[in-house]
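>>> Just the structure for this:
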Amino acid sequence: MIQHFFKIAFRNILKYRTQSIISIIGLAVGFTCFALANLWIHYDTTYDAYHEGADRMYILCKENIFGTSGYSTYMPYPASTVLKNDFPEVEAACAYTRWTKATDIKVDGQPAVEVHEMQADSCFMNMFGISILSGNMDFMYSDDKIALTEDVAMRLFGTTDVLGKEVKNYNDDPKTVCALLSDLHHSNLSFGSWGQGKYFRSWQDEWGNGGFEIIIKLHEGTDVAAFQKKLAVHEAKADPRDPHRVFENVRLIPLTQYHYSPINQTKSIKLYYLILFSVAGGLVILCSLFNYLSLFITRMQMRSREIELRKVCGSSIGGMFILFIVEYLYIIFSSGILGMALIEIVLPAFKEISGVSGNIYGESLLYFIGILLLSLLLLVPFVIRRSRIRNTVNRYMLRKASITFQLVTGILVTFCMIVMMKQIYYLTNTDLGWERKNIASINLLYPDKDFETIADKIKQFSCTKEVITGHCCLLPKSSGFSQSFKNWDGKEDGMKSIDMLSLWNCEKIVSFYNLQLLEGEMVKPTETNKIMINESAVKALGMSEPIGKKLYLDNRAWTITGIIKDFHITAPTEPVQPYTLITEDILKNSGFSIGKGQILIKFHDGKWKELKNRIDSIFTYEYPEVRYKLYNTEEEYTGYLKSEDALIKLLSFIAIVCMLIAAFGIFSLVTLSCEQRRKEIAVRKVNGAAIKDILLMFVKEYMLLLIIASVIAFPVGYVLMKRWLENYVEQTVISAWIYFAIFGGIMIVIFACIGWRVWQAARQNPAEVIKSE
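Predicted structure coming up:
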């Protein structure tokens, strides 16, 4: 009997092969998107969750104008000692330095390997269960010793027997491998090498170096909010061991949440966008399920005679139920097999982008089982009803609801995608207050006597327009000088001091980046008692007419002579920071060493590749010992939009799939509807109805569904996109043409889907149709 059911199911799928193929592809694509998105979400939300007591571990951070997100996790080393000794709530605390950007380690005669370097004390090893597999701990006490992880040892030497071997770091300093360490996988703290122990320990009592990160582990049952308040009270006591008040306004970020928090600027795709992609994949699955379910129920209604004959011949309700379930599951299992095949195809690219590892297939199978159960839950009520009841109350209600849901999903995703594309286009092309196109910068990691010589050589290139030195580039942000003003003219009572970043050599930097002077005049290089500020600084100071007013710092006064238009050099979601523009003499008088800065380059339009090749050639053949980084300013700014770009690509794909499913669903349902209503169409023709009248009958029905879907989708899309746009400092406008374009485009698709099929049905001979019925 089961074999018979499988044969009947297979024949019915072949009979409606077009609808079946569309359903299989739609479900497979939706399953793939949903599974991969949820795999990524699960992976990102479980970073460092495997450590013992991970739920009680926190990274310390606080507001900082140098932080890209407005926050920084960097603090002085001795702060960890104070936390460990003075606060009984703290079970363990450790300070460490982990370079966020990978550095090179190499062996003579072999290509360099990029690794993250770690510097910490043994308390870090104890907290995270890092073990010494072989060797000793000399790397913690000597600057010429180094420890490698198993993974890096295999990449460098092809073996883990590396004790006593020599490697060279990014500065070509020789290091002897004295230990082999276990790896930290799936962790924000993963590293490949551990060294410079003596240098690291030299900062144990220095509060002036805020270049360390601190992780604490609280005792079980500790109230985190109460502990943060206790830290604030501790600051109010003005502890002489904490001259910089590093615990003031400190925040505790759970270690397990750090990876997907806004503070982590190394993450390329935001968790929020992964959730949206997962939801979009789920909507595709629902669209496909509803589409196939409506087609399946419609076909069941068309098979009324077959069903009644089977009952007369002795088929039980249970047998009919099994028959329908087998036919239905054919499609579900076929889509699952295709979905797993799609996952296998895209898996290499997916792993490279996301870094996800582990049991991907096992977790994907669980998602498929969930989809299978959902599909059965949707189907069973209809099958039972159709098996028991001959006539339905409204045979077309499911069909209309299915089409409406698919249209709502397609309109909503398309609307969101267009608004996002418009916002990114706006951010890419709008005036952000400074010139960023056709500009590059070179950062020499160890500037020496060749600095100016290299700059002069670049000036001679035919592809360059202008080259200047002795400045810090705006992007990537490299200004490391700030001023904290506690007093100024017109300061209101209760206002706190204001930290401002500073740019020096203001006349040249304003000219090079085409910063806009809104009012006042430019500060001359010889004027050491004058200063310029940007619009955000004016707002922060609460000044209405700032020109001529003074800022006070360390018994010195600077007169504001000019206002610069805000220049957006941070992420588009971050507000513009207050800036001062000062002369180089002011900087030198403050005792701050500016070094040699970067080499800033303006190049001719379309000459980036030529410039890059020529610069790489200079350093490869003429200055091979000089380490450098070359940046394209436009590419650096575009890097802020990586998450948005990725989401748009994903949503574009989802939108196309949704609209195809809806289009083919409409076409399939119209085809089945024409078959069901052949006699009705024939009778209408006998009574004088023209082809256009019959066509208009179908068009009205589906146009009404499109209007209902638009009334639902457009307001929801507007609310979602309005809230999304509020995250950006500069926002595009949700124009009216978007609504008309989407509505008109989908209307054309509907006309194309129903026009040809209805026209064919309407042209049939009424006499032949009635005779066949």
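
>>> going forward, measure contacts between C-alpha atoms and count neighbours the same way
Fine.

>>> Next secondary structure after the helix or strand hosting residue 344?
Applying DSSP states H and E as the criterion places residue 344 in helix 317-354. Using DSSP H and E, the helix or strand that follows helix 317-354 in sequence is helix 360-388.

>>> quick one: the helix or strand just after that next one to chain centroid distance?
Going down the chain from helix 360-388, the next helix or strand is helix 397-429, by DSSP H and E. Helix 397-429 has its average C-alpha position 20 Å from the chain's average C-alpha position, going by C-alpha atoms, centre = their mean, to the nearest Å.

>>> quick one: helix 397-429 to helix 360-388, angle?
The directions of helix 397-429 and helix 360-388 differ by 150 degrees, with axes from the mean of the first three to the mean of the last three C-alpha atoms, to 10 degrees as the criterion.

>>> Can you mark which positions in helix 397-429 are buried?
Buried residues in helix 397-429, counted by 16 or more other C-alpha atoms under 10 Å: 398-400, 402-424, 427.

>>> what's the answer for stretch 766-773, then?
Neighbour count says stretch 766-773 has residue 766 buried, by 16+ other C-alpha under 10 Å.

>>> Show me how far it is from its chain's centre.
How far stretch 766-773 lies from its chain's middle: 60 Å, per C-alpha atoms, centre = their mean.

>>> before we move on, what about stretch 715-724?
19 Å.

>>> Repeat that for stretch 702-715.
Relative to the centre of its chain, stretch 702-715 is centred 31 Å away, using C-alpha atoms, centre = their mean.

>>> hmm, who's touching that stretch?
400, 403-405, 407-409, 411-412, 415, 739, 743, 747, 750 (C-alpha atoms under 8 Å, 6 or more residues apart in numbering).

>>> Please generate a structure for the following sequence too, so the two can be compared:
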Amino acid sequence: MFVHYLKIAVRQLLKYRTQNLISIVGLGVCLLCFSISLYVGRFILATDSCFENRDRMAELHLTSASGETFAGTPAPLPLRLRQMQWDEVEAMTFVAYPGERSFRIEVQEGEFFPFAPLICLETDSCFRQVFGPDIVAGTWQAAVRTPNAVVLTESVARRIFGDNLSDAIGRQLETTLKLPFSQKRGGVIYTVQAVMADLPRNNSLNFMRPIDMLVLNDSDGLLQWEGNAEMTGGSTYALLRRGGKALQDLEESFRRAGVKYSLYNEEFEVSVWPPSKGFWKYSVASYMLGVALALGVLVLVVGLLNFFYFQIGSFLNRSREYSLRRVLGGNVRQLLAQLFVQAALVVLLAFLLTFCFIEALTPLLRFSLMEWELVVDASVLHWQCVQYLLCVLVLSLLVCAFTVMRARRATLQNGLRGQSVRSRHRMRTAMLGVQYFICWIFITLAAALYLQADKTTSALFGTLTNREKADILSISLDYSFLKNADKLALVERMKQHAGVADCLLADVAYTRGVSGNTLYTAPPDDENKREIYVNLLSVPQNFFEFMHIPLVQGRAPENSGEIVVDKLFEDDMLAERRESLMGVTLYDYRSSYAVSGVCAPLVANVYRRGNQPGFFSGFAFLPLDSNNYVGHCYLKCHPGQTDDVREYVTALLAETLPYTVRPEVGTLLADVEEMQGIESKLKGVVLFLAVVCVVITLLGVYAAITLDTERRRKEVAIRKVNGAGVRHIFLLFARVYLWTLGITFLLALPLLVLLLQQWSQLYAVFFGAGPLFWLGILLFVALVTALTVVFRIGKIARVNPAEAIKTE
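Got it, this is the predicted structure:
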């Protein structure tokens, strides 16, 4: 019987080959999008599952009398708790917050080369007992006994020392910059004592970012710093001896013993939390999880509705066949098996297409959002797709059972005449309405993201056009191994290219930070001084001409004792302190400056931030001493010569820098887009999902009209005989789709308006979502829907009525 059912299924697929192809491709693409979105969601949900002792781990936090909890703990906390010896605890460890360190690394014996900064975790000897990393070279015991010991991760060791991991053991690393808790300006020596297996990116120690090394017994780190008791610089973890109620037992033991920690002149209790609770409370992972799951589920709903929409329609169009089977003795079980074989065949073909997509796209399945990075494991994704396959097959079985019940409800007379149940149209319209509702969400979000990205890109450093930003090269010179004189000589060589129009030196990249944030109304040692908190940029004299920033009052600085402030800072001072800055002398820790002018506002941040007490908007522009330090360089290129200058500068840097350091040459426009990581990355993803949803919905409309016209061929023929024209036939079939489109738009509009209003609260600059925005979205979807309907109905309208009646 199975072979017989399979033959019938194949015949039905070939009979409606176009509609079935639409269902297969639509479901396959939607399943691909859903699988990738859910992969991200499941990856986030599995945070810290890589630690074999996770079920016995606990986080320790400080809680005030009012119930407020610190995200971190002081470094001495685990040491003090260890000394008290708790029955419930097997081990405790402290892990400092991750941070970057710059090193010169001994690649070969006696040969040191600089490398890009490495992400380090400072910890203690109990780290391995709690977290259990696998040591693949060297020994953990050697690292525990050695001062300034380093445990590299396997990927970093292979990148630096090659495939033979034992070559890394004993190599030295020398810091090139001052560490936060060190008095030395570089020159601290560390020794590699072990290599451990890489930790998956979904760990709460450094979520979605790599961990390059562990540092133990750090002489210049937080754990041995004298002031570490007065700050929270990391997290404390405990490994419990047993599961069950061990968390509650340990916290009760703390309460009975009166364990408290004094910080900031206040007593705090020590709370015990389950593993990862602090991660979910204080990180943005929960928002990322919600976005990933929402996008995936919405796309899957569109694909499944399109698939089941066609399947149910095609099944119920065969009511005459079902009635004949009943007359010939067919039972419910046989009909269910027949329909399920057909549905399962389509589902299997759709999943086969999904697996092919995954194999083809595996090299491209790498995602980055701001500082987060994720590489999709194709084998894991395949296994998850198999799980989804089983779920879809179960849903298909339920749909087939529903179809069989509907068919059995019809009388034999109605079934033999080919009459169907009217309520099917209401169900079909409802399914199409849900698809259109989801389309409105994706299309609106895609349009809004593109418009907002364009708005913010234009607003950031808005005195320059986007074309001018693209013609300005952004070159990092923040290399601690280069002397400042060598950097200036390198810049002079860059300027010799004929395509360079101007050069701007800076201490920091303008898109990545500021030079400082504190000025004084009197010398720093004056007791009557007042502090002024405002963003400071150290700029050369050609800054205002280079950036096309006009002066609205006063004049440009003429010497190192004069500065310019922007209009936002000036207006804030007038509003809060009722005094103008023109002619006022301000101070920093080095010198005094007279305000010589006020310039137009410099927009370097489009996100809205809370008003911190005493912090003023805008900028103050201090003179840059390029002979002291240069960390960045901007080259303005003549139009059409940017690529040539980039190649020249890249070759020059490659010639100057060691082979271990990769030159960084971008454009100011690329830097600006990088500042808007969310908009720049999400807009492409959401646009792709919007296109998928619209195309699948329109293909579903096309397939539905095809089923309608096949079922109502005789009716159309009779209407044409009675004088109905193409316009009447078009309205006969199209009005239900146009009504569905309009009603779903009205239902989705309030939700989308509210969503955009909430989103706009994050920005100081937001695009105008006015009536034209909504009208444009409505007209776009209405137009493509109308074209789809016209294209399909045009075929049925041209059929000869006599031939249509004969075939009936």
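
>>> TM-score of the superposed pair?
Once superposed, chain against chain, the TM-score is 0.79 (TM-score structural alignment, normalised by the length of structure 1); 728 aligned residues with a C-alpha RMSD of 4.9 Å.

>>> Go through the helix holding residue 344 of structure 1 and flag the buried ones.
319-320, 323-328, 330-336, 338-340, 342-343, 350, 354.

>>> What of stretch 461-473 of structure 2?
In stretch 461-473 of structure 2, counting by 16+ other C-alpha under 10 Å, buried: 461, 462, 463, 464, 465, 466, 468, 469, 470, 471, 472, 473.

>>> Just the ones of those residues in strands?
472, 473 (DSSP state E).

>>> Of the buried residues of stretch 461-473 of structure 2, which is the nearest to residue 513 of structure 2?
When the buried residues of stretch 461-473 of structure 2 are ranked by distance to residue 513 of structure 2 (C-alpha to C-alpha), residue 461 comes first, at 13.9 Å.

>>> Who are the contact partners of that closest one?
Residue 461 of structure 2 sits in contact with 547, 602, 603, 604, where contact means C-alpha under 8 Å, 6+ apart.

>>> rerun that using 6 Å as the cut-off
residue 603 (C-alpha atoms under 6 Å, 6 or more residues apart in numbering).

>>> Helix 360-388 and the helix holding residue 344 of structure 1, what's the angle between them?
Using the same axes, to 10 degrees: helix 317-354 of structure 1 against helix 360-388 is 150 degrees.

>>> Break down the stretch 51-200 of structure 1 into its strands, ranges please.
In the stretch 51-200 of structure 1, the strands defined using DSSP state E, counting those that start in this stretch lie at 57-63, 71-72, 74-75, 90-98, 103-105, 113-115, 117-120, 132-135, 145-149, 166-168, 174-181, 193-195.

>>> Could you check the last one and say which residues are buried?
Residues of strand 193-195 of structure 1 classed as buried under the neighbour-count rule (16+ other C-alpha under 10 Å) are 193, 194, 195.

>>> before we move on, what about the first one?
Within strand 57-63 of structure 1, the residues that count as buried by 16+ other C-alpha under 10 Å are 57, 58, 59, 60, 61, 62.

>>> Now do the same contact list for the nearest residue to the fourth one once chain neighbours are set aside.
Computed as C-alpha to C-alpha, 6 or more residues apart in numbering, the closest residue to residue 60 of structure 1 that is not its neighbour in sequence is residue 252, at 5.0 Å. By C-alpha under 6 Å, 6+ apart, residue 252 of structure 1 lies in contact with 58, 59, 60.

>>> could you dump those residues to TSV with distance to residue 718 of structure 1?
Output for the contacts of residue 252 of structure 1, formatted as TSV (distance: C-alpha to C-alpha, whole Å):
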residue	distance to residue 718 of structure 1
58	38
59	37
60	38
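
>>> returning to what we had before: tell me the one among the buried residues of strand 193-195 of structure 1 nearest to residue 386 of structure 1.
Residue 386 of structure 1 lies nearest to residue 193 out of the buried residues of strand 193-195 of structure 1, by C-alpha to C-alpha, at 67.1 Å.

>>> Surely the closest one and residue 148 touch.
Yes - between residue 193 of structure 1 and residue 148 there is a contact at 4.6 Å, judged by C-alpha atoms under 6 Å.

>>> between the strands of the stretch 51-200 of structure 1, which gets nearest to residue 17 of structure 1?
Taking the strands of the stretch 51-200 of structure 1 one by one with C-alpha to C-alpha, strand 113-115 is closest: 52.5 Å.
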